[in-house]
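Enquirer: predicted model and sequence follow; I will ask about them next.
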Amino acid sequence: MSNPYKGKTGLNRILHATGYSLAGLRAAYTGESAFRQEVWLLIVATPLAFWLGQGWVQTALLLGSLMLVLIVELLNSGIEAAIDRVSFELHDLSKRAKDLASAAVLLSLLLSAGIWGAALWQRLAG
């Protein structure tokens, strides 16, 4: 049994995949306030990362930690959308899936805050 949506190959597949990805980013930005806030945090923090980072590795770590937050937020939103697509009925497994995805976002935010805090501490104390 073949999937009719999996017939694209080569450059055609890459172009379509890029379009789907851009549509996903657009949907997240317009429909998810947390994603919008995190995008603006990245935009504001990018110049700070170049000031705060002592070398390209620290700068990449600072910016990469914020990109990780966006990635995890996209996954969280995807899980929430899939759960809501199935049913709005309250169910223990639906709650668990949404809570686990939310916890992943929290951990990515804590990781990013720790990285930024350590870099700030090193910059100001050293």
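Expert: Everything's here; your move. Residues are numbered from 1 along each chain as shown.
Enquirer: rest of the way, CA atoms for contacts and neighbours
Expert: Fine.
Enquirer: against Val69, how distant is Gln54?
Expert: 22 Å (Cα to Cα, to the nearest Å).
Enquirer: more neighbours, the two?
Expert: More neighbours surround Val69 than the other of Gln54 and Val69, with 24 against 13 (other Cα atoms under 10 Å).
Enquirer: chain neighbours aside, what residue packs nearest to that one?
Expert: Ser108 (5.3 Å; Cα to Cα, 6 or more residues apart in numbering).
Enquirer: structure two is appended below for comparative analysis:
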Amino acid sequence: MESPYKGKTGLRRLINAFGYSVDGLAAAYRNEDAFRQEVLMAVIMIPLAIYLGNDAIAKTLMIGSVLLVIIVELLNSAIEATVDRISLENHQLAKRAKDIGSAAVLISLINLVVVWGLLIFG
């Protein structure tokens, strides 16, 4: 069955999409400890990137790597919520989905460390 909201077009669709995005950010902040920690990290690191970055490209890479962590965490949280919605029982595929989402967050954090390390010390 297709979503009844798919029929919306134009400005109404954009307004609805923005509202859903704000709802998603609020839900993640309210319900996900890791997301709150990464938002705190972003609040500290984004101004630091603006201060430490030597040029616009460095600042962009530093800020982008911080935002990438937040994006990946949001996707990971969506995967976890979907898996939990389907079933709370321990299942090999549910564990695999959650572990892969967690691995994506880890890779984004490693990317952040590498980017910042290369730009600050490289």
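Expert: Yes, it's here. Everything numeric in this text was worked out from a predicted model, so none of it was measured.
Enquirer: so after superposing, what's the score?
Expert: The TM-score (TM-score structural alignment, normalised by the length of structure 2) is 0.96; 122 aligned residues with a Cα RMSD of 1.2 Å.
Enquirer: quick one on the thing from earlier: wait, the residue nearest to Val69 of structure 1 sits on Val72?
Expert: Yes - under the criterion of Cα atoms under 8 Å, Ser108 of structure 1 makes contact with Val72 at 7.2 Å.
Enquirer: nearest the middle, which residue of structure 2 would you pick?
Expert: Ile71 (2.1 Å; Cα atoms, centre = their mean).
Enquirer: tell me the contacts of that one?
Expert: Counting by Cα atoms under 8 Å, 6 or more residues apart in numbering, Ile71 of structure 2 touches no other residue.
Enquirer: please redo it, this time with the cut-off set to 10 Å
Expert: By Cα atoms under 10 Å, 6 or more residues apart in numbering, the contact set of Ile71 of structure 2 is Phe35, Ser65, Ser77, Val105, Ser108.
Enquirer: just give me the mean distance for the helix or strand where the second one lies relative to structure 1.
Expert: Meaning Ser65 of structure 2. Under the criterion of DSSP states H and E, Ser65 of structure 2 resides in helix 56-86. Helix 56-86 of structure 2, aligned to structure 1 and superposed, deviates on average by 0.3 Å (mean Cα distance after the TM-score superposition for structure 1).
Enquirer: mind checking how far that helix is from the chain centre?
Expert: The chain centroid and the centroid of helix 56-86 of structure 2 are separated by 2 Å under Cα atoms, centre = their mean, to the nearest Å.
Enquirer: that helix: what's the following helix or strand?
Expert: Following helix 56-86 of structure 2 in sequence, per DSSP H and E, is helix 92-121.
Enquirer: counting by contacts, list what that next one packs against.
Expert: helix 33-52, helix 56-86 (3 or more Cα pairs under 10 Å, 6 or more residues apart in numbering; DSSP states H and E).
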